[in-house]
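Participant: Could you work out the structure for the sequence below:
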Amino acid sequence: MSQTQTLIIGWLYPNLMSTYGDRGNVICLQRRCQWRGIPVTIKPLDQQAEVSQFSEVDLIVGGGAQDRQQELVMRDLKGAKAAALKAKLDEGTPGVFTCGSPQLLGHYYEPALGQRIDGLGLLDLVSKHPGPDASRCIGNVVFEITASPLAEDLSKMLGKPPIIIGFENHGGRTYLGDVQPLGKVLKGYGNNGEDGYEGAFYRQAIATYSHGPLLPKNPFLADWLIKRALQKKYQTEVTLSPLDDTLAYQARATMLKRLEMAA
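Facilitator: This next block holds a predicted model:
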C-alpha cells in the first residue's frame, strides 16, 4: 500500500445522528486505516459544512437519530446539499448508513406522532411508525448478506457466506420497493418484522437497522468499505494488509453461540 493513498471520511451530522454508539463505525474505519498506514481525515457533513465539502469525501458514514433530530437534519439537508449527497452515492461512493440515516435516504418517514418527513428519494423505500402504542423492534439481529455484488465480494474474502451480527432498536418499519435488500434475517426483526429482509444496498452504499455499532462487530465489512473507497479514488486494484482480528472473531463466535446459532 502506497503511503500516498489517503481517505476522507464524511460523517453525516455527527452531533445529531450518533444514537446508540454509531460513532463507533467512524472510529473503526479510522483505526483500521491507520493501522495500515493509510492517513485518514474525518470531515463533519453538518449544518456548518459547505456544499463543496460533500464532493470531497471518499467514504460516507451516517448514524441513527430520534425523530426530532431527523427533522432538523432534513431541514438542512435540502437543495444543493441533498443533490451533492445524491451525486456521491449515484457515482458509487461507498457508504454505511444505520437506523435513522437509511430512512432519510428513502422517500419518506412517517413518525408515530407528527407529520411525514420527506427523504431524499435516493433509495426506493419508505419507513413508517405504526403508532405510539406499537412495540419497538429491539434486540440482537443476525442476517446473511445477499445483496450483489457485496455478497460475492465478502464470500470470496471470508471463504463462506457473510453473516452480520448487530443490535437493532427502531420503532419505524421500512418497506422496500425497487432496491436490493441488504440481506435476509436469521434472527431478529430486520426492516419490518414481516418480510424477512434487512436493510438495503445501492451501488456501494449499505443501509441497515443494525447498530452495535456495526463495523467493529463485523470488521470484514469495514475492510470492504475501505478497499472500495480506495479503489474508486485511485482507480487501481487495492490489497489491504491483514490485521489481527482474533478478539473480534472470538466475540462473534460467543455471540452466535449465545443466540444458539452456529459460528
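Participant: switch to C-alpha atoms for all contacts and neighbour counts from now on
Facilitator: Noted.
Participant: Please enumerate the helices of the stretch 1-150 of the chain.
Facilitator: In the stretch 1-150 of the chain, the segments counted as helices under DSSP state H, counting those that start in this stretch are 23-34, 51-56, 67-76, 80-90, 100-105, 150-158.
Participant: Another for comparison:
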Amino acid sequence: MSNTSALRIVWIYPDLLSTYGDQGNVLILKRRAELRGIPTEVVRVNSSDHVPEQGDIYLLGGGEDRPQILAAERLRADGGLARAAARGACVFAVCAGYQIIGETYGDDEANPLPGVGILDIRSGRGESRAVGEIVADIDPALGGGRITGFENHQGRTAIGPSARPLSTTVVGTGNDGHTEGAYQGQVLGTYLHGPALPRNPHLADLLLSWRVGRIAPLQPSWGERLHEERLAAALRQ
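Facilitator: Sure, this is the predicted structure:
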C-alpha cells in the first residue's frame, strides 16, 4: 500500500474516460475493501491534473475516439501513471483505457498512435464492431474463474511476449476472438464493461489482494448474484 494508512484508489480522467458507467469499478473496489476493514481514499484525477505517483490502484475507463487520443497524449506527457506502474502500483484499464496503456493503439482512421507503454500490447481497428455479451475463462495463474461483461468496440489487440492474456474467450470477441484482456505484473486491461468489477467481484478481489496481500473472503451478496445472473444469460444466448 501507499505511504498513507489508507488504500489509495486513483480514478484517472473521469472527464474523458467514463463513457460506460466506469465509476462502478471505483465504488466496488472501495466497498469490498471497507467490508474487510481496509480504509480507502479515492483520488479523482481530471485530465487537467497531474497523476499522483503514490497511489495503490489506478483505474481507467472507456471513451470515444477523440477523448481517447487526448487522454493518451496527456498521460504520456505527464508520466505519473508510468512511474507509478514502474514502482509496482496496480493498474486496471477498460476498453479505450486498455488500448492506451499499451505500446500503440489506432485512431478513428486506423492510424497507429503511441500509447503509455506499460502493457505489452498493440491495438488496431478490426473490420467489424464487437458488440454484445462476453464470457471468458481467467488465466489459471491468476486463480482461474469465469468473467462476464459487455463489449462495444472495434479494436483488435495483439499481446506481446512480456504480457499474458487475461482470459480465454468462451462467448464474444475480446482481443481477437480467442483471448480477452491482458496482464503484465500488476497491470491489467480488459474490454469488459458492465462495469467489469461489479459484475465480477472476484476480479475486484484479485486487484485488492495485489496491493494488500491475502484478504478474507466475503459472504456471497448481490455482486455474486449479479455475476451468476449475467453469466447464465450470456451462455443462453
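Participant: returning to that earlier point: including mean neighbour count and distance to Leu186 of structure 1, could the helices of the stretch 1-150 of structure 1 go into CSV?
Facilitator: As requested, the helices of the stretch 1-150 of structure 1 are arranged in CSV below (neighbours: other Cα atoms under 10 Å; distance: least, Cα to Cα, whole Å):
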stretch, mean neighbour count, distance to Leu186 of structure 1
helix 23-34, 19, 23
helix 51-56, 16, 36
helix 67-76, 16, 28
helix 80-90, 18, 28
helix 100-105, 27, 21
helix 150-158, 15, 16
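Participant: could you dump those helices to CSV with distance to Leu221 of structure 1?
Facilitator: Below are the helices of the stretch 1-150 of structure 1 laid out as CSV (distance: least, Cα to Cα, whole Å):
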stretch, distance to Leu221 of structure 1
helix 23-34, 10
helix 51-56, 23
helix 67-76, 26
helix 80-90, 18
helix 100-105, 17
helix 150-158, 8
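Participant: Go through the ones you listed and name the closest to Asn218 of structure 1.
Facilitator: Using Cα to Cα as the measure, helix 23-34 is the one of the helices of the stretch 1-150 of structure 1 that comes nearest Asn218 of structure 1, at 10.1 Å.
Participant: compared with structure 2, how much does that closest one deviate?
Facilitator: Its matched residues in structure 2 lie on average 1.1 Å from helix 23-34 of structure 1 after superposition (mean Cα distance after the TM-score superposition for structure 1).
Participant: Show me the strands in structure 2, by range?
Facilitator: 7-12, 40-45, 57-60, 90-94, 104-106, 112-114, 121-138, 146-159, 164-171, 179-184, 187-190 (DSSP state E).
Participant: what about the helices of the stretch 1-150 of structure 1, which gets the closest to Leu214 of structure 1?
Facilitator: Per Cα to Cα, nearest to Leu214 of structure 1 of the helices of the stretch 1-150 of structure 1: helix 23-34, 6.5 Å.
Participant: Can you lay out the strands of structure 2 as a markdown table showing distance to Pro217 of structure 2?
Facilitator: Formatted as a markdown table, the strands of structure 2 follow (distance: least, Cα to Cα, whole Å):
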| stretch | distance to Pro217 of structure 2 |
| --- | --- |
| strand 7-12 | 18 |
| strand 40-45 | 18 |
| strand 57-60 | 20 |
| strand 90-94 | 20 |
| strand 104-106 | 37 |
| strand 112-114 | 40 |
| strand 121-138 | 19 |
| strand 146-159 | 18 |
| strand 164-171 | 22 |
| strand 179-184 | 23 |
| strand 187-190 | 22 |
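Participant: Tabulate these in JSON lines, adding columns for mean neighbour count.
Facilitator: Output for those, formatted as JSON lines (neighbours: other Cα atoms under 10 Å):
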{"stretch": "strand 7-12", "mean neighbour count": "24"}
{"stretch": "strand 40-45", "mean neighbour count": "16"}
{"stretch": "strand 57-60", "mean neighbour count": "26"}
{"stretch": "strand 90-94", "mean neighbour count": "25"}
{"stretch": "strand 104-106", "mean neighbour count": "24"}
{"stretch": "strand 112-114", "mean neighbour count": "17"}
{"stretch": "strand 121-138", "mean neighbour count": "19"}
{"stretch": "strand 146-159", "mean neighbour count": "22"}
{"stretch": "strand 164-171", "mean neighbour count": "21"}
{"stretch": "strand 179-184", "mean neighbour count": "24"}
{"stretch": "strand 187-190", "mean neighbour count": "26"}
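Participant: wait, which of the helices of the stretch 1-150 of structure 1 is closest to Ala248 of structure 1?
Facilitator: With Cα to Cα as the measure, helix 23-34 is the member of those nearest Ala248 of structure 1 (11.9 Å).
Participant: relative to strand 7-12, how tilted is that closest one?
Facilitator: Per axes from the mean of the first three to the mean of the last three Cα atoms, to 10 degrees, the angle that helix 23-34 of structure 1 makes with strand 7-12 is 180 degrees.
Participant: where's the one residue sitting closest to the centre of structure 2 relative to Arg236 of structure 2, distance?
Facilitator: With distances taken as Cα atoms, centre = their mean, the residue of structure 2 nearest its centroid is Ala93 (2.8 Å). When distance is defined by Cα to Cα, to the nearest Å, Ala93 of structure 2 is 28 Å away from Arg236 of structure 2.
Participant: Could you point out which of the helices of the stretch 1-150 of structure 1 sits nearest Ile8 of structure 1?
Facilitator: helix 51-56 (7.4 Å).
Participant: Check which helices and strands that closest one sits against.
Facilitator: Applying 3 or more Cα pairs under 8 Å, 6 or more residues apart in numbering; DSSP states H and E, we find helix 51-56 of structure 1 packed against strand 40-45, helix 80-90.
Participant: Please compute how far it lies from its chain's middle.
Facilitator: With Cα atoms, centre = their mean, to the nearest Å as the basis, helix 51-56 of structure 1 stands 20 Å off its chain's centre.
Participant: which other residues reach that helix?
Facilitator: 8, 10, 43, 45, 80-81, 84-85, 88 (Cα atoms under 8 Å, 6 or more residues apart in numbering).
Participant: closest to Ala253 of structure 1 among those?
Facilitator: Taking those together and measuring to Ala253 of structure 1 by Cα to Cα, the closest member is Gly10, at 31.6 Å.
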